[in-house]
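>>> Provide a 3D model corresponding to the input given below.
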Amino acid sequence: MDHEHFVWNERLGIHTPLLNYPWDTLDIETQSLILSHWEGIRGRIPERIKQLERIIVAKQEALYNEDDFTQSCQLNSEIAEHASMIVDLHLWYRTQQDLDVKMHH
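This next block holds a predicted model:
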C-alpha cells in the first residue's frame, strides 16, 4: 500500500499521498485503506513541525550573532525554507478534512 499510494517527500520528511487515479474512481475499501494510512502519517505532522520550529529558532539565534553578511543571507534563506516547509506541512495536515468530505459525498 505504501508504495502504491504514498511517496517519500524528502523536503518535508513525511510520506505524501500519490494517487494515480482520481479519488472518486477508487473503490470504498481502497479509499478507507488510504485514509487510514494517511491518518497515521498525518498524526506525526505536528511533531515534524515542532522539529522544524526548533531548527528555525537555532538559526535565528545564529543569525543574531552573525557578523558576516554573506552568512547572514544564507541563514535567512535557510530560515525562509524551513518556514515554507512548515506552511506545506500545515496544508498536508488539513488534507484529511478534504478527503473526508469527498468520501461522504
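
>>> from here on, contacts and neighbour counts on C-alpha atoms
Noted.

>>> Nearest to the spatial middle of the protein, which residue is it?
residue 89 (3.0 Å; CA atoms, centre = their mean).

>>> In this structure that residue contacts residue 12, no?
Yes - using CA atoms under 8 Å, residue 89 is in contact with residue 12, at 7.0 Å.

>>> ok, back up a step: the residue nearest to the centre of the chain and residue 43: what is the separation?
Counting by CA to CA, to the nearest Å, the gap from residue 89 to residue 43 is 11 Å.

>>> Pretty sure residue 16 sits in a helix.
No - read with DSSP: H, G, I helix; E, B strand; the rest coil, residue 16 is strand and lies in no helix.

>>> Counting neighbours, which bits of stretch 55-65 end up buried?
Judged by neighbour count (16 or more other CA atoms under 10 Å), stretch 55-65 contains these buried residues: 55, 56, 59, 60, 63.

>>> Please give the structure of this sequence too, so both can be compared:
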Amino acid sequence: MTYSFQIDERLGIKLPVLEQSWNQYTIQSQETILSEWETIRGKIPDRIKELECEINRKQSQLNIEENFERSCQLNSEIAELASIINDLWIWYRMNNHISTKGHQ
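The predicted structure follows:
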C-alpha cells in the first residue's frame, strides 16, 4: 500500500499520507482513497463544533479572569483553537483531490 491515513494530533482527525503523486495511483486506488477521505471529511464539522465549544468555554473564563498572565494564556489557547478550526475548514474544502507530503 502506498498511502495511509494517520492521525494528526493537533487537528484531531486522520489525514492522508500519500507516498506518490496523485496521478500515479490507479483509478481504483484513487476511488478507495477518496472514499475513505469522505468518511473522515464528514466528521470535520463535528470536530469544529467541539473546538467552538471549547473556545466559548475559554472566552467565558477570560471574561471573569483577573490574573493578567492567565488572561494571556487563555487568549493564546483561544487563538490556537481558532487556527485549528481554520485548518480543518481548509481540509474540509479539499474534496476532489488529496494532496499532502509523502514520507521523507
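
>>> Just give the TM-score of the two.
The pair, once superposed, lands on a TM-score of 0.90 when counted by TM-score structural alignment, normalised by the length of structure 2; 98 aligned residues with a CA RMSD of 1.6 Å.

>>> rewinding a little: CSV please, covering the buried residues of stretch 55-65 of structure 1 and showing distance to residue 6 of structure 1.
Formatted as CSV, the buried residues of stretch 55-65 of structure 1 follow (distance: CA to CA, whole Å):
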residue, distance to residue 6 of structure 1
55, 26
56, 28
59, 31
60, 33
63, 36
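
>>> Filter those down to the ones in helices?
Among the buried residues of stretch 55-65 of structure 1, DSSP state H puts 55, 56, 59, 60, 63 in helices.

>>> Pull up the gap between the first one and residue 80 of structure 1, please.
In other words, residue 55 of structure 1. 11 Å.

>>> tell me, what's touching these two both at once?
When CA atoms under 8 Å, 6 or more residues apart in numbering defines a contact, no residue borders residue 55 of structure 1 and residue 80 alike.

>>> circling back to that earlier point, closest to residue 72 of structure 1 out of the ones in helices among the buried residues of stretch 55-65 of structure 1?
Residue 72 of structure 1 has its nearest neighbour among these in residue 63, at 5.8 Å by CA to CA.

>>> If you drop the residues flanking it in sequence, what lies closest to that closest one?
residue 72 (5.8 Å; CA to CA, 6 or more residues apart in numbering).

>>> That neighbour and residue 61 touch, don't they?
No - using CA under 8 Å, residue 72 of structure 1 and residue 61 do not qualify as a contacting pair, with a distance of 11.1 Å.

>>> Which residue ranges of structure 2 form strands?
3-8, 13-18 (DSSP state E).

>>> quick one: the first one to structure 1 mean distance?
Right, strand 3-8 of structure 2. Superposed on structure 1, strand 3-8 of structure 2 shows a mean distance to its aligned partners of 1.4 Å (mean CA distance after the TM-score superposition for structure 1).
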